[in-house]
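Participant: Dropping the sequence and predicted coords here.
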Amino acid sequence: MLAELADPAAITGDSPLERLEDAAARHSRLAAILEARGDRRGLFSVGLDAGEQAAVLPMQRDHEQFVDARWAGELSLDLLERYLANLHARVTGGVVEPQWARFFDLAEDCSASPARAAMAGYNAHLTVDLARAVAAAGTRDAHVPDFFRIVDAIAVRGDLIIDRTRSAYGADLGPLWRGYVVGPALDSIVGEGVATTALLRFADMGYNSLTLAHGLALQEPMLAADAERRIAGLWQVADDVLAGLAMAGGM
């Protein structure tokens, strides 16, 4: 059942919005199954589902929200499909991309805190997949306002993601999403003031601006290789900070 629901090849629809609706419905069923089983691979899915249902889908259904509604649908669809493809690979023994292998490894390791595992999923989603989705959707300067409308809509509904993850798995993402304990915990790892800003950028427009810039650069042949290196480097920095925060008892 998991393999069938996660298979991107099974998604149907005649438009990006129809395909997004189908993909989101499949993912919602998948998230519910993982939650019901207590399967920690759902640590990311339950929060993603909350964001999709409360923020992404309502916005995508209202075409007047966007300068280019078709582009917006393609971006959201591509982003969701990337996660589904990696989950499908994980449950069928296929090749999983490194950023998602990190998440699944932590999710399947009961010694890792559920919050740590969940945040590894958001690191993969926001740092790597979102940049690649920006490129795949053919993003241009005219799409920038629509990009920020989407990411801002998700940020505004962050409490739903926090509440759903806590309810399903007892994982408290609140400190990281809201930032009210991030500073002291990070300072205890690397020294006062050194890394606090780096992790706070994970949830604000500054971080999303980096992701957008990386996605735009991926579309330029002369810049693509460097953009891939920057994406990998940013993902690694965030992963290292999250690991240090977990060791310091901050999550």
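Facilitator: Nice, thanks for sending it over.
Participant: From now on I want contacts and neighbour counts done on CA atoms only, so please keep to that.
Facilitator: Fine.
Participant: List the residues that contact the closest residue in space to residue 224 that isn't next to it in sequence.
Facilitator: Spatial nearest neighbour of residue 224, excluding adjacent residues (Cα to Cα, 6 or more residues apart in numbering): residue 218 at 4.2 Å. Residues in contact with residue 218 (Cα atoms under 8 Å, 6 or more residues apart in numbering) are 132, 135, 224, 225, 227, 228.
Participant: can you tell me the helix or strand for the fourth one?
Facilitator: Mapping residue 225 onto the secondary structure by DSSP states H and E places it in helix 224-247.
Participant: Relative to residue 9, how far out is residue 21?
Facilitator: 15 Å (Cα to Cα, to the nearest Å).
Participant: So for the two, which residue has more residues nearby?
Facilitator: Higher neighbour count among residue 21 and residue 9: residue 21, with 22 against 10, using other Cα atoms under 10 Å.
Participant: Now do the closest residue to the more buried one other than its chain neighbours against residue 173, distance only.
Facilitator: In space, residue 21 comes closest to residue 57 once its chain neighbours are excluded; the distance is 7.5 Å by Cα to Cα, 6+ apart. With distances taken as Cα to Cα, residue 57 is found 23 Å from residue 173.
Participant: try this one next to it:
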Amino acid sequence: MRTRRSPAPLIVVLGALLTVVAPGPAQADAPRSVSTACGSPLSANEVDRVLELADTSTMPGSGLDRFEAAVERHREITDILVAHRDRRGLFSLGLNAVEHEAVLPLQRDPAALPDRRWSPAISYDLLARYLRNVHAEFSGTATDPAWANYFAMTRQCSLSPARVAMAGYNAHLTVDLAHAVATSGTTTDNVPDYYEIVDSIAVRGGSIVTLSKDLYGADLGPLWRFYFVGEGLDRLAGNSEPSKLLLRAADSGYNTITLANGFALQDPRTAQPADQEIDGLWRATDGALQTLSDIGGL
């Protein structure tokens, strides 16, 4: 029998960071452009191709086949964005790396993830939420609030690329993962596999660090080197007041809070409070990241 792993290192680091609350998400005044975000402009054909690839209504297959198709579509989107150094590719770059290096190999191994219905479903649901927001961004329609924050930052060329990238990881880990837990029908039986998946992503952080720095000049290394446990937290001390919500995330491990929020979303009696907690958590996370950026930590 497999036992639950400890919370993933990356998530624990984020949890430690979140022992403070800073001002809310950065406000973006830059005009919205579908064709470019601080890189060279995409052609009209490339914009159309991104829209086609991000359209989850045309995703073929089911189960693992559907997830693999989504990963391949996202890879092509990533290639287009990175070729232009379009900052909307900052998050896609890291996500694409861990999908290929960590998640796909794990999903293809029945011994690692024996529930062949649930395991590809949660990975697909998580990726599909991002693809739907990419489609909304490139079609000029409304994106989810956390992703609207990320995409707005990608058009603020004076921002640190690491700051921008972390806005994407915040949306992915805080909001989308909780909703994927809910929509994939996660049960308590799936908890060990949930930790197996998030742990596999965390231990592949080196690829995210290397690619982000090489291609965008974004230094995310401190997160994976436990920068925030020690000097990083010291630099934030005194900038804001503690939050009970974020202190709980730090104590329990961020991925554990996300799992609990996902379970709460499944129950109509607790869904609304869970949604409010998720919304408050990503905003507080973003505020803490902004404070760290302001004092030169990102």
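Facilitator: Received the coordinates, thanks. In this text, all values refer to a predicted model and were calculated from it rather than measured experimentally.
Participant: TM-score of the superposed pair?
Facilitator: For this chain pair, the superposition-based TM-score is 0.93 by TM-score structural alignment, normalised by the length of the first structure; 248 aligned residues with a Cα RMSD of 2.3 Å.
Participant: Counterpart of the residue nearest to residue 21 of the first structure over in the second structure?
Facilitator: Matched across to the second structure, residue 57 of the first structure falls on residue 104, judged by TM-score structural alignment.
Participant: so which strand or helix has its match?
Facilitator: helix 104-107.
Participant: from the chain's centre, how far out does that helix sit?
Facilitator: Centroid separation for helix 104-107 of the second structure versus its chain: 18 Å, with Cα atoms, centre = their mean, to the nearest Å.
Participant: what about that helix, how far off from the first structure?
Facilitator: For helix 104-107 of the second structure, the mean deviation from the first structure after alignment is 0.5 Å (mean Cα distance after the TM-score superposition for the first structure).
Participant: what's next to that helix, contact-wise?
Facilitator: 64, 68, 112, 113, 119, 120, 197, 200.
Participant: What is the burial count for the fifth one?
Facilitator: Using other Cα under 10 Å as the criterion, residue 119 of the second structure is surrounded by 24 other residues.
Participant: before we move on, what about residue 62 of the first structure?
Facilitator: Using other Cα under 10 Å, residue 62 of the first structure is surrounded by 10 other residues.
Participant: just residue 228 of the second structure next, same as before
Facilitator: 23.
Participant: May I have the residues that are in contact with it?
Facilitator: Applying Cα under 8 Å, 6+ apart, the residues near residue 228 of the second structure are 13, 14, 16, 17, 222.
Participant: which of those residues are buried?
Facilitator: Buried members of the contacts of residue 228 of the second structure, scored by 16 or more other Cα atoms under 10 Å, are 13, 14, 16, 17.
Participant: Map the residue nearest to residue 224 of the first structure across to the second structure for me.
Facilitator: So, by TM-score structural alignment, residue 218 of the first structure is matched to residue 265.
Participant: what about that match, distance to residue 253 of the second structure?
Facilitator: Residue 265 of the second structure is 19 Å from residue 253 of the second structure, by Cα to Cα.
Participant: can you check residue 135 of the second structure too?
Facilitator: Per Cα to Cα, residue 135 of the second structure is found 31 Å from residue 253 of the second structure.
Participant: cool, residue 291 of the second structure as well?
Facilitator: Applying Cα to Cα to residue 291 of the second structure and residue 253 of the second structure gives a distance of 21 Å.
Participant: quick one: which of the contacts of residue 228 of the second structure sit in helices?
Facilitator: Using DSSP state H, 13, 14, 16, 17, 222 are the members of the contacts of residue 228 of the second structure that sit in helices.
Participant: returning to that earlier point: could you identify the pair within the contacts of residue 228 of the second structure that is furthest apart?
Facilitator: 16 and 222 (13.1 Å; Cα to Cα).
Participant: Now do the helices in the stretch 51-200 of the second structure.
Facilitator: For the stretch 51-200 of the second structure, helices defined by DSSP state H, counting those that start in this stretch occupy the ranges 63-83, 89-98, 104-107, 118-139, 145-154, 161-170, 177-183, 191-202.
Participant: out of those, nearest to residue 210 of the second structure?
Facilitator: Closest among the helices of the stretch 51-200 of the second structure, using Cα to Cα: helix 89-98, at 9.4 Å.
Participant: can you put the contacts of residue 228 of the second structure in a markdown table and add distance to residue 212 of the second structure?
Facilitator: Listed next are the contacts of residue 228 of the second structure as a markdown table, based on distance: Cα to Cα, whole Å:
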| residue | distance to residue 212 of the second structure |
| --- | --- |
| 13 | 19 |
| 14 | 18 |
| 16 | 23 |
| 17 | 21 |
| 222 | 13 |
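Participant: of these, closest to residue 84 of the second structure?
Facilitator: residue 222 (26.2 Å).
Participant: Without its sequence neighbours, what residue ends up closest to the closest one?
Facilitator: Distance criterion Cα to Cα, 6+ apart; nearest residue to residue 222 of the second structure, sequence neighbours excluded, is residue 228 at 7.4 Å.
Participant: how much space between the one you found and residue 195 of the second structure?
Facilitator: Taking Cα to Cα as the measure, residue 228 of the second structure falls 22 Å from residue 195 of the second structure.
Participant: next one: residue 148 of the second structure
Facilitator: Plainly put, residue 148 of the second structure is 28 Å away from residue 195 of the second structure if you go by Cα to Cα.
Participant: Over to residue 60 of the second structure?
Facilitator: 28 Å.
Participant: the more surrounded of those two?
Facilitator: Regarding residue 60 of the second structure and residue 195, a neighbour count based on other Cα under 10 Å identifies residue 195 as having more, with 20 against 12.
Participant: counterpart of that one in the first structure?
Facilitator: With TM-score structural alignment as the criterion, the equivalent of residue 195 of the second structure in the first structure is residue 148.
Participant: try residue 186 of the second structure
Facilitator: Using TM-score structural alignment, residue 186 of the second structure sits opposite residue 139 in the first structure.
Participant: I'd say that match and residue 216 touch.
Facilitator: Yes. Counting by Cα atoms under 8 Å, residue 139 of the first structure touches residue 216, with 6.7 Å between them.
Participant: Pick out whichever of the two has more residues nearby.
Facilitator: Higher neighbour count among residue 139 of the first structure and residue 216: residue 216, with 23 against 19, using other Cα under 10 Å.
Participant: quick one: which of the ones in helices among the contacts of residue 228 of the second structure is nearest residue 128 of the second structure?
Facilitator: residue 14 (23.6 Å).
Participant: State the distance from the counterpart of residue 147 of the second structure in the first structure to residue 118 of the first structure.
Facilitator: Aligned counterpart of residue 147 of the second structure in the first structure: residue 100 (TM-score structural alignment). Distance, residue 100 of the first structure to residue 118 of the first structure, using Cα to Cα: 11 Å.
Participant: Many thanks, I have nothing further to ask.
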